[in-house]
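Visitor: sharing a sequence plus its predicted fold:
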Amino acid sequence: MAKMIIHGGTRLSGSVTIGGAKNSTVAIIPAAILADTPVTLDSVPQIKDVYNLMDMLQDMNVPSQFHDDVLQIDPTNIQSVPLPHGKVTSLRASYYFMGSLLGRFGKAVVGFPGGDDIGPRPIDQHIKGFKALGAEVHQDGSSITIEAPNGLHGARIFLDMISVGATINIILAAVRAQGTTIIENVAREPEIIDLATFLNNMGAQIRGVGTQTIRINGVPSLRAQNAHTIIPDRIEAGTYLALAAATGDGILVKNIIAEHLDAFLAKLQEMGVNLDVREDSIFVYPNNQLVGVKVKTSPYPGFATDLQQPLTPLMLLAQGQSTIIDTIYPKRTRHIPELIKMGANIKVVDGQILVDHTDQLTGAHVTAGEIRGGVSLMLAGLMAQGTTEIEQAENIMRGYDCIITKLQNLKADVSYVGPEVF
């Protein structure tokens, strides 16, 4: 197990550049196996999930090379093999191989996905979509076999609930199916638009992304022409904006698409955070007087569930009470007992997180149970007096590009101890 050690209480300053979006990257890498040519991606974040996906590609005889932020993938000699166990359980996004293998070969054998323990995340809407496209689905112990013996065909699919994962998986399966697929009540996240842009640039015919209805005309082949640039990570951006507001003496956050953060920026400004929103960056001024706010997570363009935990430490500085209601993952509260160890005045009551003003946080030994909860503890450690040691810090590395280097460039006293991150 790895450990992050933070000597907190120091005001930070400087600039930080946001990397490519994790949630785009972990969908586009599985999507790359749908291509009949090599694929090049740039602005790929240096995160553990990328290397885990590269290992899975290797199992399918798909070589890949990752240098700086450029990832090259060659699926021209891909082999259809089961992915039942092992690496699949290391991250949630492995389930996108269900859709891409089904779309490429008409068959996929994939283990139940792993990832962060933040409450139930069923895949019933994924399965509903695959069946509508003509697939048969069988569960065998800890793996799922999805097969379309007569090929995939277009269909009209209405998702019972808005699901990012199901929306992406159905797109991946339908993009090379025969006929037209219409998916209704879909997720609208920027990462889905990024995926569709990647596929369309290879010859796919996907329309309506960003709206509630997506229309896909299946094509027989996909061929990459140019490198695809991953969009900036809005969750990483929100994390550094919260950090800047909590501990900064003036920090410039670069490579941002502000429109992707509208709901989050509105809450920062409601709290009293002084922001200068520029064309592709945001400058965060030092802040003194902050006020409590109410946050309710919801599907995009609402307040992202992945940003409620990074915002929580900043709420501790506000006068009055702040409230968080996570409608997406109500059980996303494992960071609360850890923050209490540091002196946070915070509790969970009737499914709501109640955050009251805390005069001082103190360094402590805490555990990062998952990515966003872990980064919440990291922000608290930077705010706290004394030393904070975060166990299982490898979880933070799964979602944040070059985080130790970026924090050190902001003059944070932070180090990482343990096995190699990647």
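Guide: Everything's here; your move.
Visitor: going by C-alpha atoms from here, please, whenever you check contacts or count neighbours.
Guide: Noted.
Visitor: how close does the residue in the chain sticking out farthest from the centre get to A108?
Guide: The centre of the chain is farthest from one residue, N150, which by C-alpha atoms, centre = their mean lies 34.7 Å away. Computed with C-alpha to C-alpha, to the nearest Å, the distance linking N150 and A108 is 14 Å.
Visitor: in the stretch 1-150 of the chain, which spans are helices?
Guide: Assigned by DSSP state H, counting those that start in this stretch, the helices in the stretch 1-150 of the chain fall at 22-31, 48-59, 96-105, 124-132.
Visitor: outside of the second one, which residues touch it?
Guide: With contacts defined as C-alpha atoms under 8 Å, 6 or more residues apart in numbering, helix 48-59 is touched by 25-26, 29-30, 63-64, 81, 83, 87-88, 90-91, 94, 397-399, 421-422.
Visitor: would you quantify the distance from G208 to A31?
Guide: From G208 over to A31 the distance is 19 Å, taken as C-alpha to C-alpha.
Visitor: cool, H335 as well?
Guide: Here H335 is placed at a distance of 33 Å from A31 (C-alpha to C-alpha).
Visitor: quick one on the thing from earlier: now render the helices of the stretch 1-150 of the chain as a markdown table, adding mean neighbour count.
Guide: Output for those, formatted as a markdown table (neighbours: other C-alpha atoms under 10 Å):
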| stretch | mean neighbour count |
| --- | --- |
| helix 22-31 | 24 |
| helix 48-59 | 19 |
| helix 96-105 | 26 |
| helix 124-132 | 20 |
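Visitor: comparison target, given below:
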Amino acid sequence: MDSILVKGGQTLSGQIPISGAKNACLTLMPAALLTSEPLTLTNAPRLSDIRTMASLLESLGCEVASLQHRRVLAISAGADLNHIADYEIVRRMRASNLVLGPLLAREGRAVVSLPGGCAIGARPMDLHLMGLEALGAKLELKDGYVHGTANGGLKGGTVDFPIVSVGATENVLMAATLAKGTTVINNAAREPEIVDLARCLRAMGAQIEGEGTSTITVQGVESLHGATYQVVSDRIELGTYMLAPAIAGGSVELLGGRRELVASFADKLEQTGVTVEDTDAGLRVTRNGERLRAVDVRTEPFPGFPTDLQAQMMALLTLAEGTSALEETIFENRFMHAPELLRMGAKIDVHGGTAKVEGVERLTGAPVMATDLRASVSLILAGLAAEGETTVARVYHLDRGYERLEEKLGGCGARIERIKG
């Protein structure tokens, strides 16, 4: 099993290109199920999760072609689709449940395994099911699968989500494009990935209004057509690499980065004493060598502070002067990186959904183990600033969400390498 070796103490300088968004691409790919014409996605990231989704779509009868070094995905869901999404593929990634809405909308039936993914807490599908039932789907949980039918097709309706759910919003939004009549989604997620999905669906002929707000209105159409669409930049990768010069020192330009994608995160980063500037090509992050300042962080749905940047921010705050509080409100069990940071000399006290981080003068390299995708990169960030060597084990998690990380950081002066296991 591969590991990552980081030799700390090197300031960073240079440029890092930001890849297409993993979470956006994983949502756009199932949208191809809504039409028999090809959907072509450009700026696709080259990640294991993308390959998993491609395998799932192929198992459903789609043809998936990777072009231009896998930067372009051409997906064609022909007339003969399979409606069963098998456990052996779905269990590898929670985003696999996003085939449920499109299959019900186009085929009128679907059997989809309950999903898997990182071990950061329960990922219930109750909101997905509630939303699809509001559109007339009949759904039943049996033997670890969701069995759904929509005899006569889905019908427009009003969906009132009790809490914000990105995945449920995406599933219902896709299903509603082919439902008869008008669908109103209240308390909808506002993330950039939702906006990206709506724009792609609109390019395919859907009639959608209100994406990016808490109310989305969809007028169902008879059919959708193919399209070519560019995947938005990955805001979580952007935020992660913004933290690299912040924790290690130096100045790095993030090519393709836009502040509006990470505004709340950028605000918090600036409060620690780091400089964030717009450039013609993206964003530049600079730390001038002064000690960081402690800040409090509370994860929230977009436009709040992203849960997917909480672990990385914790790594930064281990070196900040004073005591920081990080409150995790999205997922339980998302402080599993804390014990590994303790091995590096951090002072962290976790109680329920809150972690108190007392900043230390320095971290020390140590062997640590990744527990999930974002935890893995938080340990690598900590290793950039630590004295000595840090070895991060179980980095297969990392490969689900970060493309060419060693190359991107290494190009800015980081001493980092992959050790083949």
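Guide: Yes, it's here. No experiment lies behind these values; they were computed from the predicted model shown.
Visitor: TM-score of the superposition?
Guide: Their TM-score after superposition, calculated using TM-score structural alignment, normalised by the length of the second structure, is reported as 0.96; 418 aligned residues with a C-alpha RMSD of 1.4 Å.
Visitor: any of the contacts of helix 48-59 of the first structure buried? List them.
Guide: With burial judged by 16 or more other C-alpha atoms under 10 Å, the buried subset of the contacts of helix 48-59 of the first structure is 25-26, 29-30, 63-64, 83, 87-88, 90-91, 94, 397-399, 421.
Visitor: residue contacts, the counterpart of I118 of the first structure in the second structure?
Guide: In the second structure, I118 of the first structure lines up with I120, judged by TM-score structural alignment. When contacts are counted by C-alpha under 8 Å, 6+ apart, I120 of the second structure touches 331-334, 372.
Visitor: most neighbours, which of those?
Guide: Within those, most neighbours by other C-alpha atoms under 10 Å means R334, with 23 neighbours.
Visitor: show me what that one aligns to in the first structure.
Guide: R334 of the second structure maps onto R332 in the first structure, by TM-score structural alignment.
Visitor: hang on, that match packs against G119?
Guide: Yes: with contacts counted by C-alpha atoms under 8 Å, R332 of the first structure reaches G119, the gap being 6.8 Å.
Visitor: would you confirm that the residue farthest from the centre of the first structure contacts G134?
Guide: Yes: using C-alpha under 8 Å, N150 of the first structure makes contact with G134 at a distance of 7.5 Å.
Visitor: re earlier: distance to Q289 of the first structure added to the helices of the stretch 1-150 of the first structure, as JSON lines?
Guide: Formatted as JSON lines, those follow (distance: least, C-alpha to C-alpha, whole Å):
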{"stretch": "helix 22-31", "distance to Q289 of the first structure": "33"}
{"stretch": "helix 48-59", "distance to Q289 of the first structure": "38"}
{"stretch": "helix 96-105", "distance to Q289 of the first structure": "44"}
{"stretch": "helix 124-132", "distance to Q289 of the first structure": "45"}
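Visitor: in stretch 315-325 of the second structure, which residues are buried?
Guide: Counting neighbours by 16+ other C-alpha under 10 Å, one finds that the buried residues in stretch 315-325 of the second structure are 315-321, 323-325.
Visitor: ok, which stretches of the stretch 51-200 of the first structure are strands?
Guide: For the stretch 51-200 of the first structure, the strands defined by DSSP state E, counting those that start in this stretch cover 64-67, 70-73, 107-111, 136-140, 143-147, 156-158, 180-184.
Visitor: which of these is buried the deepest?
Guide: Neighbour counts (mean count of other C-alpha atoms under 10 Å) averaged over each of the strands of the stretch 51-200 of the first structure peak at strand 107-111, with a mean of 24.
Visitor: that one vs the second structure, mean deviation?
Guide: Between strand 107-111 of the first structure and the aligned residues of the second structure, the post-superposition mean distance stands at 0.8 Å (mean C-alpha distance after the TM-score superposition for the first structure).
Visitor: ignoring the adjacent residues along the chain, who's closest to the residue most central in space within the second structure?
Guide: Note on the second structure: the residue nearest the mean C-alpha position is N23, at 4.0 Å, using C-alpha atoms, centre = their mean. Setting aside the residues directly before and after it, N23 of the second structure is nearest to E193 in space (C-alpha to C-alpha, 6 or more residues apart in numbering), at 6.8 Å.
Visitor: okay, now the one you found: neighbour count?
Guide: 28.
Visitor: next up, the contacts around the alignment partner in the first structure of it.
Guide: When the first structure is aligned by TM-score structural alignment, E193 of the second structure is paired with E191. Neighbour list for E191 of the first structure: 21, 23-24, 231 [criterion: C-alpha under 8 Å, 6+ apart].
Visitor: need the max-distance pair from the residues you listed.
Guide: Greatest spatial distance in the contacts of E191 of the first structure: N23 and I231, 9.8 Å, computed using C-alpha to C-alpha.
Visitor: A325 of the second structure - that's part of a strand, no?
Guide: Yes: applying DSSP: H, G, I helix; E, B strand; the rest coil, one finds A325 of the second structure inside a strand.
Visitor: check whether it really touches K356, as I assumed.
Guide: Yes: with contacts counted by C-alpha under 8 Å, A325 of the second structure reaches K356, the gap being 4.6 Å.
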